[in-house]
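K.L.:
sequence and predicted structure below; questions after.
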Amino acid sequence: MSALEDLVDRAAVAEVVAGLAHAQDDRDWTALRRLLADEVLLDLSTHHFGRPPATVTAPDLVELARGTLEGFDCTHHAASNLVVRLSGDEAECRTHVVAYHHVPAEPGVVDYCTMRGYWQLKLRRLGGRWLMTHWAVVRTAPWEGSPDAYALAAARVTPRS
């Protein structure tokens, strides 16, 4: 691989990482779907939900994101310190993330939650595009605010039929 090809691939992977943050904050579920392979190994084992890693279809992952984030008035996912390792048509990357979530609440109820940690991602070049095949959300610091804000937000989401 030439140095130029390496740089192009690294830039394309960085676009996926930035796109992941933007799609969530913009609630652009079509854009989120475009970043995902047909199946993604999702690992939330150290995050709020504590779910063990599981392979989910891209539409199910998009729906999980929608159901989790749509009830917040605002979110802000800031990704930084991206490290990318390339190996042919596969890439692994890690990026630090600070994710802020706000939902309206009654007076005296904590109405926000901030998570600090990182995303550990694996991507594969499929059909000429880099797509996520693995997404781990790793919380590395105590919550700021309250993770109960997730339940407040979920109560505001209208289920899709």
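P.N.:
Yes, it's here. Numbers count the residues shown, from 1 in each chain.
K.L.:
only C-alpha atoms for contact and neighbour calcs from this point on.
P.N.:
Noted.
K.L.:
residues of the longest helix seen in the chain that come out buried?
P.N.:
Counting residues, the longest helix found in the chain (DSSP state H) is helix 3-26. Of all the residues in helix 3-26, those buried under the rule 16 or more other Cα atoms under 10 Å are 9-10, 13-14, 16-25.
K.L.:
next one for the comparison:
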Amino acid sequence: MTAGTGSLYEQAREAKHRYVWALDCRDWAGYRASLADELLVDFRSLGYKSAMTLSADGWIAQVRKLMDGLDASHHAVCNLVVDPEPRELAVRSYVTAQHVLRTADQPDRLYLIAGWYDDRMVEVDGVWKLTQIVFNQVWADGDPAVMTDAVRRAAAS
């Protein structure tokens, strides 16, 4: 949905859904289209040492270090709260993110993470794009080694 079509809530929801859909489908061109050229990313609740400001392509390279090693993922985003600000949208949403790694000895190793996103979006050429992605983990369930093992698998391929 382009900016100006539907309510700001609907536009923000569509932009966020396109972001997670592209991530789970490994549609890197679609994922890139959902991001501004530069963004702030803060995943300290997942163990990152600090927040980072980096290019969209730099962020995608970081994300692929994990995602390319997983067999599947599923990010479900809901309960969006959209606050319009003078030149951007502040968007808060719940997320549950399932991560799947299959190995010969364990066909479905799972790691589920839940929390919320604090995002910011700006309109670029009629499309809402993310300029900030902050994830706040609340709980997790399953095998956390899925993540490190997926990173190792991606690096080896």
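P.N.:
Noted; the coordinates are in hand. Small disclaimer: the values here were computed from a predicted structure and weren't measured.
K.L.:
could I get the TM-score for this pair?
P.N.:
Once superposed, chain against chain, the TM-score is 0.89 (TM-score structural alignment, normalised by the length of structure 2); 154 aligned residues with a Cα RMSD of 2.2 Å.
K.L.:
and the residue nearest in space to the middle of structure 1, what does it touch?
P.N.:
Taking Cα atoms, centre = their mean as the criterion, residue 20 is the residue nearest the geometric centre of structure 1, at 5.7 Å. With contacts defined as Cα atoms under 8 Å, 6 or more residues apart in numbering, residue 20 of structure 1 is in contact with 32, 35.
K.L.:
relative to residue 134 of structure 1, how far out is it?
P.N.:
As for residue 20 of structure 1, its distance to residue 134 of structure 1 is 13 Å (criterion: Cα to Cα, to the nearest Å).
K.L.:
again, but for residue 156 of structure 1
P.N.:
According to Cα to Cα, residue 156 of structure 1 stands 29 Å off from residue 134 of structure 1.
K.L.:
these two: which is more packed in?
P.N.:
Higher neighbour count among residue 156 of structure 1 and residue 134: residue 134, with 23 against 14, using other Cα atoms under 10 Å.
K.L.:
the residue mapped onto that one from structure 2: what's it in contact with?
P.N.:
Here residue 134 of structure 1 is matched to residue 132 in structure 2, going by TM-score structural alignment. Applying Cα under 8 Å, 6+ apart to residue 132 of structure 2 gives the contacts 39, 40, 41, 118, 119, 120, 121.
K.L.:
and residue 132 of structure 2, that's in a helix?
P.N.:
No: counting by DSSP: H, G, I helix; E, B strand; the rest coil, residue 132 of structure 2 is not found in a helix; it is strand.
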